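**Student:** Predicted model and sequence below, questions to follow.
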Amino acid sequence: MTTWDAATLQIVWQRLISVADEMAAVLLRTAFSSVVRESNDLACAVLTADGALLVEYGRSVPVFTGTVAGTVRAMLEHIGVENLQPGDVIATNDPWYGNTHLPDLTAAAPVFRDGRIVAYVASICHLSDIGGASEGAFAQDVYEEGFCLPPVKLVAAGVPNTLVRQILARNVRVPDQVLGDVDALVAANALGARRLRQMLDNDPTLDLREAAENICGATERAVRASIRRIPDGRYSADIDLDGFEEPKKIVVTVEVAGDEMVIDYAGTSAQSRYGINSASPTYGYTRYGLACLLAPDVPNNEGAQRPITIRVPEGSLLQPTKGAAVSANFPAHAIPAVLSRALLGPLPTRVAAAAGTPFWVVGIRGQAQDGPFASLLCFNGGQGASEGQDGHPTLSTPSNVSNTPVEVIESQVPVLVESKRIVRGSGGDGRWRGGEGQEVTIRSIHSEPLDVIFLTERIEHAAPGLAGGQDGRTGLLQIDGVDVADPKGRTALHPDSRILLRTPGGGGYGAA
């Protein structure tokens, strides 16, 4: 029996976090996709035997840590816990099993001890390719967006599922890269399971159920205490976005009563005909935004979710009907900003102005003599400012995806990065200035046209300032000096043609 004093709790908590961190190290070093290795588009977590989030890798993409537990629980319900055995790895990329979108694959493995499951480990990464028309926003249903894998066993009792691997490889453009990403997920989970078993072997008295109760309980108490400091009432705000076929709006009302909170998105725009809709990321970014506002110093886990109820209208941009296209779920990235706007009054030192972008994506693919290639390149805008702090330049918020380095871009696809600079003055003015965006010029050096997709935001609607701060500067996307008519679309980049992208600046905070 473990005595759960403060010191013991902290030691066990940090040891469990280190398991998730080691899993991420494996994933970062072995994944094939540059968006994982260079841009950190991944997550690793340890879950309880009931599938509740216990600890996570500290640099996980926030949306994943808000959704991974739901995805694992949905897979377990589909497959059946009774059908699991040591050495199994289950996986899905289905958005209607709680996954974010098709390019992200969630893989989980049970951790057995003395014949019973004592925990799960889970990893997520963005695959190099997932087939379909493209990863852009122009698909009009999920079937156009790529290969959808229902919950299956990727590995059964330590033996890879050859049929699943063959079907997946046949449906993607770069099968060796995709299967390499899949193997990286399996390896990360294997390391996590091994470390947990070693931890339990070293301390046979440790009960992970008790550890979870204490860890999640500590987080829940911290979140409830923070909510109690907010006066009871209703706090509302909205934020405008470029959308696709038309501008879109996110509306939120935060209801506070005692130590509980309800987040209601009634009034948000209807779902789009195109792939900018958000399903599970709505919940992930709501939980992340509230974690930043309520208890930012407490590691995230299931306890943070207990005092909070999230309501999203069916058929809206943030909760589309089943089968809708969801690949480019950029609107969900604005959720932390609209929560900040709503809670500016009671939490002025915690909120932040809107970021210029979560990140802009340029997807490039084509055919070379040695086979097909496909890569996703990420470019960040400016961070929003907050009380006491200017926004950082070219920093992705809220999704902590890093800029793709020039050397990696040029090694992955046949282009030349001719220039890259910070756009001075693009952040919103204010007592604290918004972060600045960047300008990048990319020229094709391929002998054939390249297939290019763009995912951008805030070309029409600037990142709004907060508390009297000014808006950031909008973004710009051009090919050969001409504005791209469809900045969330697909185009052919001809030999020697140039892309110029200028990411938006973040909003300023406070009147100057």
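**Tutor:** Alright, I've got the coordinates. Numbers count the residues shown, from 1 in each chain.
**Student:** from here on, contacts and neighbour counts on C-alpha atoms
**Tutor:** OK.
**Student:** Enumerate every residue touching Asp232.
**Tutor:** Asp232 is in contact with Glu255, Val256, Ala257, Gly258, counting by Cα atoms under 8 Å, 6 or more residues apart in numbering.
**Student:** And those, which is closest to Pro372?
**Tutor:** For the contacts of Asp232, the residue nearest Pro372 by Cα to Cα is Glu255; the value is 51.4 Å.
**Student:** among the contacts of Asp232, which two are most distant?
**Tutor:** Pairwise over the contacts of Asp232, using Cα to Cα, the maximum falls at Glu255 and Gly258, 10.0 Å.
**Student:** Tell me which of the two has more neighbours.
**Tutor:** Taking other Cα atoms under 10 Å, Glu255 and Gly258 do not tie; Glu255 has more neighbours (18 against 14).
**Student:** tell me which element that one falls in.
**Tutor:** Element membership for Glu255, per DSSP states H and E: strand 248-257.
**Student:** for the most centrally placed residue in the chain, helix, strand, or coil?
**Tutor:** The centre of the chain sits closest to Val63, judged by Cα atoms, centre = their mean, with a distance of 3.8 Å. Put simply, Val63 is helix when judged by DSSP: H, G, I helix; E, B strand; the rest coil.
**Student:** if I look at Phe374, how far off is Ser33?
**Tutor:** Residue 374: Ala, not Phe. Using Cα to Cα, to the nearest Å, one gets 9 Å for the distance from Ala374 to Ser33.
**Student:** how about the helices of the stretch 151-300 of the chain, start to end?
**Tutor:** Counting by DSSP state H, counting those that start in this stretch, the stretch 151-300 of the chain has helices at residues 162-170, 175-202, 208-228, 280-294.
**Student:** Quick one, which of these gets closest to Gln478.
**Tutor:** Taking Cα to Cα, helix 280-294 is the member of these nearest to Gln478, at 29.2 Å.
**Student:** Mind listing residues that contact the closest one?
**Tutor:** 62-67, 95, 98-100, 223, 226-227, 300, 304-305, 310, 318-319, 329, 332-333, 335-337, 339-340, 347, 350-351, 398.
**Student:** The residues you listed in helices, which ones?
**Tutor:** Among these, the ones falling in helices (DSSP state H) are Pro62, Val63, Phe64, Thr65, Val223, Ser226, Ile227, Ile335, Pro336, Ala337, Leu339, Ser340.
**Student:** Next, count neighbours for Gly233.
**Tutor:** With other Cα under 10 Å as criterion, Gly233 counts 11.
**Student:** In contact with it, which residues?
**Tutor:** Residues in contact with Gly233 (Cα under 8 Å, 6+ apart) are Glu255, Val256, Ala257.
**Student:** Second structure for comparison follows:
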Amino acid sequence: MTTWDAATLQIWWQRLISVADEMAAVLLRTAFSSVVRESNDLACAVLTADGELLVEYGRSVPVFTGCVSGTVRAMVEHFGAENLRPGDVIATNDPWYGNTHLPDLTAATPVFRDGRIVAYVASICHLSDIGGASEGAFAQDVYEEGFCLPPVKLVDAGTPNQLVRQILARNVRVPGQVLGDVDALIAANALGERRVRAMLDSDPELDLGTAAEHICGVTERAVRESIRRIPDGRYAAEVDLDGFEEPKKIVVTVEVAGDSLVVDYEGTSPQSRFGINSAAPTYGYTRYGLACLLAPDVPNNEGAQRPITIRVPKGSLLNPDKRAAVSANFPAHAIPAVLSRALLEPLPDRVAAAAGTPFWVVGIRGTAADGSFASLLCFNGGQGASAGQDGHPTLSTPSNVSNTPVEVVESQVPVLVESKRIVRGSGGAGRWRGGDGQEITIRSVHPDPLDIIFLTERIEHAAPGLAGGQDGQVGLLQVDGVDVAEPKGRTALPPGSRILLRTPAGGGFGPA
């Protein structure tokens, strides 16, 4: 019987975290698409036999680890745990099974010991294409957005499911990249499964369920203690966003009672006709935003979620109906900022002003002599400032997707990056200044028009400052010197034409 003193708990906790970290290393080194390899749009995690989040890779995209447990539980319920076998890999990209949106694929593998499931390992990554409109916000229902894969077995008892692979390959523009990323997910999970089994074999007395109780219990107690220090009451805030067909608003009320709290989004704008709605990411970014405010130094797991209840009105921007398009769920990225605004009074040293963007996406697609190409390029705005710290320039917040390097941009698609610079002084003024945005000029060098998808935010509505800080500068999107009419839309870029992107800056904190 394992004795769970502080030292033992720390050892096993760190060993489990190292499993997730190793899984991510495999995924980063074997993925085909730049959005995974260069922009870090991925997550890896170890979950309990009940599908609860136990540990995560430290640089995981926060929304993924906020959603992964719900997705894995939904897939296991779909198949039935009794129908899973060693060597299985189950997967889905269906937003209504808890996945974030269609371009993200969640793959989970059961870990068996003595004939029973003792854990799951899971990996998520953003595929470079998923057919349909893919990344764009202009689709008007989920069926336009791309190929939706209900829970399936990617690998059945160690044998790859060739039918699923063929169907997936037929529905995407760059099947080699997409299947390469699928194989990277499978490889990451295979390593994670081996590492968990080896860890259990090294100590036959270790019970992973008991370890999970202790690990999640530490996190839960830390979160409850932090909530307890907030005076009971209601704390409210709202934030304005560009939207698509019209501006949108997120409204939040945080109700604190003892060592638990309720987050209620009543008053948030109705769902959009276009793909800017958010389903599962609403929950993921709420959990992440509160983790930053309540217990930022404690590794994230299911324990952090237990003291929190989340209420989202049906039919709203943050909880649309199941036909709604959800691929460009940028509004959900504003949730941590509006939670900071609501909890400014009780937590002034932990909150942060709004970021300019999580990231701007430019999707570039076309056809060359050797076949089709498709790539997603990411460019970040400025981080919001906080008490004691200026915001960092061009840092994705709350997502942690990295800027796509110039060399990768030019190697992936037929464009030339003519300039790339930080827009100095664009961050909101304040006692602590918001992070600056960046400006990039991209010119097409392709002989045919390129199919371009833009996904932007804060061109009309600046990132607001906090506690007396000023707003950051808004973004700018032009083609050949003319403002793009639909900055979440799609356009054909003629040969030789130029795109200019100026990402928005973060808000300042405190009076200047």
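**Tutor:** That came through, no problem. What you see is a predicted model; the values in this text were computed from it and never measured.
**Student:** Just give the TM-score of the two.
**Tutor:** Aligned and superposed, the two chains score 1.00 in TM-score terms (TM-score structural alignment, normalised by the length of the first structure); 512 aligned residues with a Cα RMSD of 0.4 Å.
**Student:** ok, back up a step: need the overlap of contacts for Ala374 and Ser33 of the first structure.
**Tutor:** Common neighbours of Ala374 of the first structure and Ser33 are listed as Ser128 (criterion: Cα under 8 Å, 6+ apart).
**Student:** okay, those two: which has more neighbours?
**Tutor:** Ser33 (24 against 20).
**Student:** how about the closest residue to the more buried one other than its chain neighbours, secondary structure?
**Tutor:** In space, and not counting its chain neighbours, Ser33 of the first structure is closest to Ser128: 4.7 Å by Cα to Cα, 6 or more residues apart in numbering. Secondary structure, three-state DSSP: Ser128 of the first structure is coil.
**Student:** Verify the stated contact: Ser128 of the first structure with Val178.
**Tutor:** Yes: the pair Ser128 of the first structure / Val178 is scored as a contact, 5.5 Å apart, by Cα atoms under 8 Å.
**Student:** on that earlier part again, closest one of the contacts of Gly233 of the first structure to Arg458 of the first structure?
**Tutor:** Glu255 (28.7 Å).
**Student:** what sits against that closest one?
**Tutor:** Listed by Cα under 8 Å, 6+ apart, the contact partners of Glu255 of the first structure are Asp232, Gly233, Arg234, Tyr235, Met261, Val262, Ile263.
**Student:** What of Asp181 of the second structure?
**Tutor:** Asp181 of the second structure makes contact with Thr30, Ala31, Phe32, Ser33, Cys125, Leu127, according to Cα under 8 Å, 6+ apart.
**Student:** Provide a ChimeraX selection command restricted to the buried entries of these.
**Tutor:** The ChimeraX selection below is limited to those of the contacts of Asp181 of the second structure classed as buried (16 or more other Cα atoms under 10 Å):
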select :30,31,32,33,125,127
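**Student:** correct me, but the residue nearest to the centre of the first structure touches Thr397?
**Tutor:** No: assessed by Cα under 8 Å, Val63 of the first structure is found out of contact with Thr397, at 11.3 Å.
**Student:** Now check Asn396 of the first structure against the second structure: what is it aligned to?
**Tutor:** Actually, residue 396 of the first structure is Ser rather than Asn. Matched by TM-score structural alignment, Ser396 of the first structure corresponds to Ser396 in the second structure.
**Student:** how deep is the closest residue to its match other than its chain neighbours tucked in, by neighbour count?
**Tutor:** Excluding the flanking residues, the one nearest Ser396 of the second structure by Cα to Cα, 6+ apart is Pro358, at 4.5 Å. Pro358 of the second structure: 26 surrounding residues under other Cα under 10 Å.
**Student:** Report the contact partners of Pro358 of the second structure.
**Tutor:** Residues near Pro358 of the second structure by Cα under 8 Å, 6+ apart: His333, Asn380, Gly381, Leu395, Ser396, Thr397, Pro398, Ser399, Asn400, Val401.
**Student:** Most neighbours out of those, which is it?
**Tutor:** Gly381 (36 neighbours).
**Student:** Assign a three-state SS to that residue, would you?
**Tutor:** Going by three-state DSSP: Gly381 of the second structure is coil.
**Student:** so it touches Thr357, yeah?
**Tutor:** Yes: contact criterion Cα under 8 Å: Gly381 of the second structure and Thr357 qualify, at 5.0 Å.
**Student:** before we move on, the earlier item: so what's the match of Ser396 of the first structure up against?
**Tutor:** For Ser396 of the second structure, the contact set (Cα under 8 Å, 6+ apart) comprises Ala355, Thr357, Pro358, Phe359, Asn380, Gly381, Gly382, Gln383, Ser402.
**Student:** hmm, try it at 6 Å
**Tutor:** Under the criterion of Cα atoms under 6 Å, 6 or more residues apart in numbering, the neighbours of Ser396 of the second structure are Pro358, Phe359, Asn380.
**Student:** Skipping adjacent residues, who's closest to Ala107 of the second structure in space?
**Tutor:** Among residues not flanking Ala107 of the second structure along the chain, Ala91 sits closest, at 4.2 Å (Cα to Cα, 6+ apart).
**Student:** so the one you found touches Leu149, yeah?
**Tutor:** No: judged on Cα atoms under 6 Å, Ala91 of the second structure makes no contact with Leu149 at a distance of 8.0 Å.
**Student:** higher neighbour count, those two?
**Tutor:** Ranked by neighbour count (other Cα under 10 Å), Ala91 of the second structure and Leu149 place Ala91 first, with 27 against 17.
**Student:** which residue lines up with the more buried one in the first structure?
**Tutor:** Checking TM-score structural alignment: Ala91 of the second structure goes with Ala91.
**Student:** How about the secondary structure of that match?
**Tutor:** Assigned with three-state DSSP, Ala91 of the first structure falls in the strand class.
**Student:** Leu149 of the second structure - that's part of a strand, no?
**Tutor:** No: Leu149 of the second structure is assigned coil when assessed by three-state DSSP, not a strand.
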